[in-house]
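Participant: predicted structure and sequence below. I'll ask about it afterward.
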Amino acid sequence: MYYENKVVWITGASSGIGEALAYALNEKGARLILSARRTDELERVKSNCKGDPDNIAVLPLDLTDTDLLAGNAKQAESLFGSVDILFNNGGISQRALALEAELDSVRRLMEINFFGTIALTKAIVPGMIERGHGHVVVTSSVMGKFGTKYRSAYAASKHALHGWFDCLRQEVIDQGVDVTLVCPGYVKTDITKNAITADGSKFDKMGSAHKEAMTPEQFADKLLPKVSAGKEEIYIAGREIWAVYLKRVFPSLLNKILRRIKVT
């Protein structure tokens, strides 16, 4: 019942986890605002949803255009009168050695994963505070808790999200706004194929670990009950979840393990 008739805005809704969330939330009776860059893909997702199409709106946006996101937020609020839940799900990954990654590619990744996410949140949370309720959900990663080779900027962006949203939670919890950070492990999406390399070009390969990972639909089914339960931080992963706990208790051991394993 948590999602029924709630207005839920999903970024990164054109594929992967965002698309799966759209279908799952649609079945739970939520009114949806679907956002990503590709309008045609958003329309495809909308057409695959069941029920009344008037309860699903398409709102294209680009998280790198941070100056436009406040206007996008006003558009979103005007579609159904408010936004009750914001799923900050848009983002990209990286496959590049730290010393080889060009600063322009690092800035682009940070612009999408961090600055775009916080700009959209800053634009939408005041309305939640005014109404006395709201929920911000952020797709981070287990990489927000530790780092491996080839993902320096990606891990940095996810660590930054945890710092910023942990602070935001303390500032808005007494005003009725919940903040949930979600840490997926490997999910079978195109995130590796779409990852950027050292010069900013597309990696265009599927990571070996992602081939055998859980599907986005399985991930969404596990995630939504935890979000509705008000969890502040959620981990959904396979064996890679143990790295999160090793980092807390035996960080030196984790570093030794990560140095030896194959990372793709």
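Facilitator: Ah, there it is.

Participant: make it CA atoms for all contacts and neighbour counts henceforth
Facilitator: Will do.

Participant: burial of Ala198, as a residue count?
Facilitator: Neighbourhood size, Ala198 [other Cα atoms under 10 Å]: 21.

Participant: ok, the closest residue to Lys145 other than its chain neighbours - contacts?
Facilitator: Spatial nearest neighbour of Lys145, excluding adjacent residues (Cα to Cα, 6 or more residues apart in numbering): Val244 at 6.1 Å. Counting by Cα atoms under 8 Å, 6 or more residues apart in numbering, Val244 makes contact with 142, 145-146.

Participant: try it against this one:
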Amino acid sequence: MTQLAGKVVWITGASSGIGEALALLASKRGARLVLTARRLPELERVRALCADAQNVALLPADLAAFDAGELTRQAETCFGRIDVLVNNAGISQRSLLKDTEMSVYRRIMELDFFAPVALTRAVLPNMRARGAGHIVMIGSVVSKIGVPLRTGYSAAKHAIAGFTEAAAAELWRDGVRFTLACPGFVRTQVSVNALGASGEKHGVVDEDILKGLSPEQCAEGIWRAVAKDREDVLIAGREHLYVLIKRFAPALFAHVLKRAKATS
């Protein structure tokens, strides 16, 4: 059981959305926090909202281009260790394959896959030495199903799912636990910030996102799964149905998906 009270929790992408909600709830439950994102003013805003701002350290960084070893050393210096790493930073996509530049695919993979892998590798030595640690990967419903307009995002989140499953199988004897948390539609700026075909911001809030869970509901589901040491959790509304249909009626799922609206 991974309880938050007294734990040192490092959250990336902590300046808004799910990352911010995770931070506020963890602080309320007695965790000490290290918060990372690109925008220091937004991190300062989140720290001011935390239940115990004195136990919140800020570590701004751009995870699209960084030294994972050095950043991890800085994070561990804040409170002496990292008990829980939450790899939440990421970026989505809204563009068709035929239109999307390779630079966009590389940018998505760099932030959504390579950055969390690099940070995971960097925190492992001290977690293994202590015989304890928990790494939370924030995936997506597209970790389980591919979706039009998100070829790169689906690929990165599928990759995270495979990485997490394999890593959990390798490291459980060392006391390091993994949780893959897969949110569905959550009311954040994810679609606004999503990359278009040439790397521009999508700039639009998707209708499905407006109808989604609140970040607070999502954060509650993630921390509940971590407390129970669950290795895989889907936190979603009706999106559960898509995953079930793919599992039990894959031909039907493929038929429906091919006829889904695919315009940006």
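Facilitator: Perfect, thanks for sending it. Keep in mind the model is a prediction, meaning the values are calculated, not measured.

Participant: got a TM-score for the two of them?
Facilitator: The TM-score (TM-score structural alignment, normalised by the length of the first structure) is 0.97; 262 aligned residues with a Cα RMSD of 1.1 Å.

Participant: average offset between the helix or strand the residue nearest to Lys145 of the first structure falls within and the second structure?
Facilitator: Taking DSSP states H and E as the definition, one finds Val244 of the first structure inside helix 241-249. Compared with the second structure after the fit, helix 241-249 of the first structure shows a mean deviation of 1.5 Å (mean Cα distance after the TM-score superposition for the first structure).

Participant: the helix or strand just after that helix vs helix 241-249, what angle?
Facilitator: Next helix or strand after helix 241-249 of the first structure toward the C-terminus (DSSP H and E): helix 251-260. Interaxial angle of helix 251-260 of the first structure relative to helix 241-249 (axes from the mean of the first three to the mean of the last three Cα atoms, to 10 degrees): 140 degrees.

Participant: ok, residues contacting helix 251-260 of the first structure?
Facilitator: The set of residues external to helix 251-260 of the first structure that reach it, using Cα under 8 Å, 6+ apart, is 148, 243, 246-247.

Participant: do stretch 216-226 of the second structure as well
Facilitator: Stretch 216-226 of the second structure is contacted by residues 1-3, 18, 21-22, 25, 136, 179, 181, 183, 186, 231, 233, 235 when judged by Cα under 8 Å, 6+ apart.

Participant: what do you get for stretch 127-146 of the first structure?
Facilitator: 82-90, 121, 125, 154-162, 172, 175-185, 227, 235, 241, 243-244, 247.

Participant: buried ones only from those residues, please, as a ChimeraX command.
Facilitator: Here is the ChimeraX selection string for the buried members of these, based on 16 or more other Cα atoms under 10 Å:
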select :82,83,84,85,86,87,88,89,90,121,125,154,155,156,157,158,159,160,161,162,172,177,178,179,180,181,182,183,184,185,227,235,241,243,244,247
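
Participant: next step: the contacts of stretch 127-146 of the first structure restricted to strands.
Facilitator: Of the positions in the contacts of stretch 127-146 of the first structure, 85-88, 177-184, 235 sit in strands, assigned by DSSP state E.

Participant: tell me the one of these nearest Met206 of the first structure?
Facilitator: Nearest to Met206 of the first structure among these is Pro184, at 17.2 Å by Cα to Cα.

Participant: please report the distance of that closest one from Ser201 of the first structure.
Facilitator: Distance, Pro184 of the first structure to Ser201 of the first structure, by Cα to Cα, to the nearest Å: 24 Å.

Participant: same check, this time on Glu111 of the first structure
Facilitator: Counting by Cα to Cα, the gap from Glu111 of the first structure to Ser201 of the first structure is 16 Å.

Participant: and the two? Which one has more around it.
Facilitator: More neighbours surround Glu111 than the other of Glu111 of the first structure and Ser201, with 20 against 11 (other Cα under 10 Å).

Participant: in the stretch 1-150 of the first structure, which spans are helices?
Facilitator: In the stretch 1-150 of the first structure, the helices defined using DSSP state H, counting those that start in this stretch lie at 16-27, 39-48, 66-80, 103-110, 117-131.

Participant: helices or strands next to the shortest one in the packing?
Facilitator: Applying 3 or more Cα pairs under 8 Å, 6 or more residues apart in numbering; DSSP states H and E, one finds that helix 103-110 of the first structure contacts helix 152-172.

Participant: tell me the angle of the helix it packs on relative to strand 177-184?
Facilitator: Per the same axes, to 10 degrees, the angle that helix 152-172 of the first structure makes with strand 177-184 is 160 degrees.

Participant: Ser152 of the first structure and Pro225 of the first structure: what is the separation?
Facilitator: Per Cα to Cα, Ser152 of the first structure is found 31 Å from Pro225 of the first structure.

Participant: these two: which is more packed in?
Facilitator: Set Ser152 of the first structure next to Pro225 and count neighbours by other Cα under 10 Å: Ser152 wins out with 20 against 12.

Participant: burial count for the nearest residue to that one once chain neighbours are set aside?
Facilitator: Using Cα to Cα, 6+ apart and skipping residues adjacent in sequence, the residue nearest Ser152 of the first structure is Ala98, 5.6 Å away. Neighbour count of Ala98 of the first structure, defined by other Cα under 10 Å: 14.

Participant: equivalent analysis for Gly81 of the first structure, please.
Facilitator: 11.

Participant: counterpart of it in the second structure?
Facilitator: Using TM-score structural alignment as the criterion, the counterpart of Gly81 of the first structure in the second structure is Gly80.

Participant: distance of its match from Asp67 of the second structure?
Facilitator: 19 Å.

Participant: tally of neighbours for Asn113 of the first structure?
Facilitator: Using other Cα under 10 Å, Asn113 of the first structure is surrounded by 28 other residues.

Participant: quick one, what contacts the closest residue to it other than its chain neighbours?
Facilitator: Among residues not flanking Asn113 of the first structure along the chain, Gly91 sits closest, at 4.9 Å (Cα to Cα, 6+ apart). By Cα under 8 Å, 6+ apart, Gly91 of the first structure lies in contact with 12, 109, 112-113.
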